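Trainee: My questions concern the predicted model and sequence given below.
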Amino acid sequence: MSSWGADMDKPHHIYSFTWQGIEIEATYTPRKWSVVDCLEIRSVNPARAPLPITDTGYLCCYLVPDEQPETIAEDGSEIIAQIVAQLDAQARSREWLAYVEASKQGDLFGGLL
């Protein structure tokens, strides 16, 4: 039997938190396809709001299990802390700072200029 069906029932953990006024949901699936850990990050409110780590509000990362701790705190505190650290680090980028400034001013031309 293929392992695809077995992974559909794989336990996953969903963690919600707010970063700079954006509600974010992180879904962590350990040993997806019995090979790698999977971490999906999405902005949920506002839906699909850009984040410093993704223009689309969605990012999927695959993590090598040997490089990750064997146990993840049930409350997801380690995962949330790592995501927030990456968001904070990328939020200092020139591109993100320009996006934030443009968002404050509004864009009358839809980015055409």
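Mentor: Thanks, I have the structure now.
Trainee: rest of the way, CA atoms for contacts and neighbours
Mentor: Fine.
Trainee: all strands in the chain, in order from the N-terminus.
Mentor: 13-19, 22-32, 36-45, 58-63 (DSSP state E).
Trainee: Can I get these in CSV including mean neighbour count and distance to residue 4?
Mentor: Output for those, formatted as CSV (neighbours: other Cα atoms under 10 Å; distance: least, Cα to Cα, whole Å):
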stretch, mean neighbour count, distance to residue 4
strand 13-19, 14, 19
strand 22-32, 20, 10
strand 36-45, 19, 14
strand 58-63, 16, 17
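Trainee: contacting residues around the nearest residue to residue 51 once chain neighbours are set aside?
Mentor: The shortest distance from residue 51 to any residue other than its chain neighbours is 5.8 Å, reached at residue 57 (Cα to Cα, 6 or more residues apart in numbering). With contact set as Cα atoms under 8 Å, 6 or more residues apart in numbering, residue 57 has these partners: 41-43, 47-51.
Trainee: In JSON lines: these, plus distance to residue 96.
Mentor: Formatted as JSON lines, the contacts of residue 57 follow (distance: Cα to Cα, whole Å):
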{"residue": "41", "distance to residue 96": "18"}
{"residue": "42", "distance to residue 96": "17"}
{"residue": "43", "distance to residue 96": "16"}
{"residue": "47", "distance to residue 96": "18"}
{"residue": "48", "distance to residue 96": "16"}
{"residue": "49", "distance to residue 96": "13"}
{"residue": "50", "distance to residue 96": "10"}
{"residue": "51", "distance to residue 96": "8"}
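Trainee: try this one next to it:
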Amino acid sequence: MAYQTHLLHWHDYKLEIRFEPNFFNMTRLGLKSLAHIEVRTLEPVKAALPITETGYRSHFITLEDMQPYEDVLAFVTAWLKHAAESAEWKEQAQNSRQMSLF
């Protein structure tokens, strides 16, 4: 496998995106190509994101499902943006900006 590695700056986070467009070499079996995406928070180290509480996420997707996006960075950016709309993430982001006395 030959992963492509990219850096993505999203809000105040620096992310490493690793992408393998033909994971398991599925096309040789006549099947749809299955891609693998890894998202890792580099700065702040292991910081939670809307798509992961641990700062790491592994995700499989068909290339067919990725077609609406220009590339893997556009896909991950849209994924993060959509997940950041959740009430849980908004609450977590708000709490992280406020200092706690307890």
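Mentor: Yep, it's here. As the structure is a prediction and not an experimental result, all values here were calculated from the model.
Trainee: thinking again about what came up before, to which residue of structure 2 is the residue nearest to residue 51 of structure 1 aligned?
Mentor: Using TM-score structural alignment, the partner of residue 57 of structure 1 in structure 2 is residue 55.
Trainee: that older thread, may I see the strands of structure 1 organised as JSON lines, with distance to residue 86 of structure 1 added?
Mentor: Converted to JSON lines, the strands of structure 1 look like this (distance: least, Cα to Cα, whole Å):
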{"stretch": "strand 13-19", "distance to residue 86 of structure 1": "11"}
{"stretch": "strand 22-32", "distance to residue 86 of structure 1": "13"}
{"stretch": "strand 36-45", "distance to residue 86 of structure 1": "12"}
{"stretch": "strand 58-63", "distance to residue 86 of structure 1": "12"}
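Trainee: Out of these, flag the one nearest residue 101 of structure 1.
Mentor: With respect to residue 101 of structure 1, and counting by Cα to Cα, the nearest of the strands of structure 1 is strand 22-32 at 16.4 Å.
Trainee: Report the angle between the closest one and strand 13-19.
Mentor: Using axes from the mean of the first three to the mean of the last three Cα atoms, to 10 degrees, the interaxial angle of strand 22-32 of structure 1 with respect to strand 13-19 works out to 150 degrees.
Trainee: what range in structure 2 does strand 22-32 of structure 1 sit on?
Mentor: Against structure 2, strand 22-32 of structure 1 falls on residues 13-23 (TM-score structural alignment).
Trainee: Average offset of that stretch relative to structure 1?
Mentor: Taking mean Cα distance after the TM-score superposition for structure 1, the mean distance separating stretch 13-23 of structure 2 from the aligned residues in structure 1 is 0.9 Å.
Trainee: what does that stretch rub up against?
Mentor: Taking Cα under 8 Å, 6+ apart as the criterion, the residues outside stretch 13-23 of structure 2 that touch it are 1-9, 33-44, 63, 72-73.
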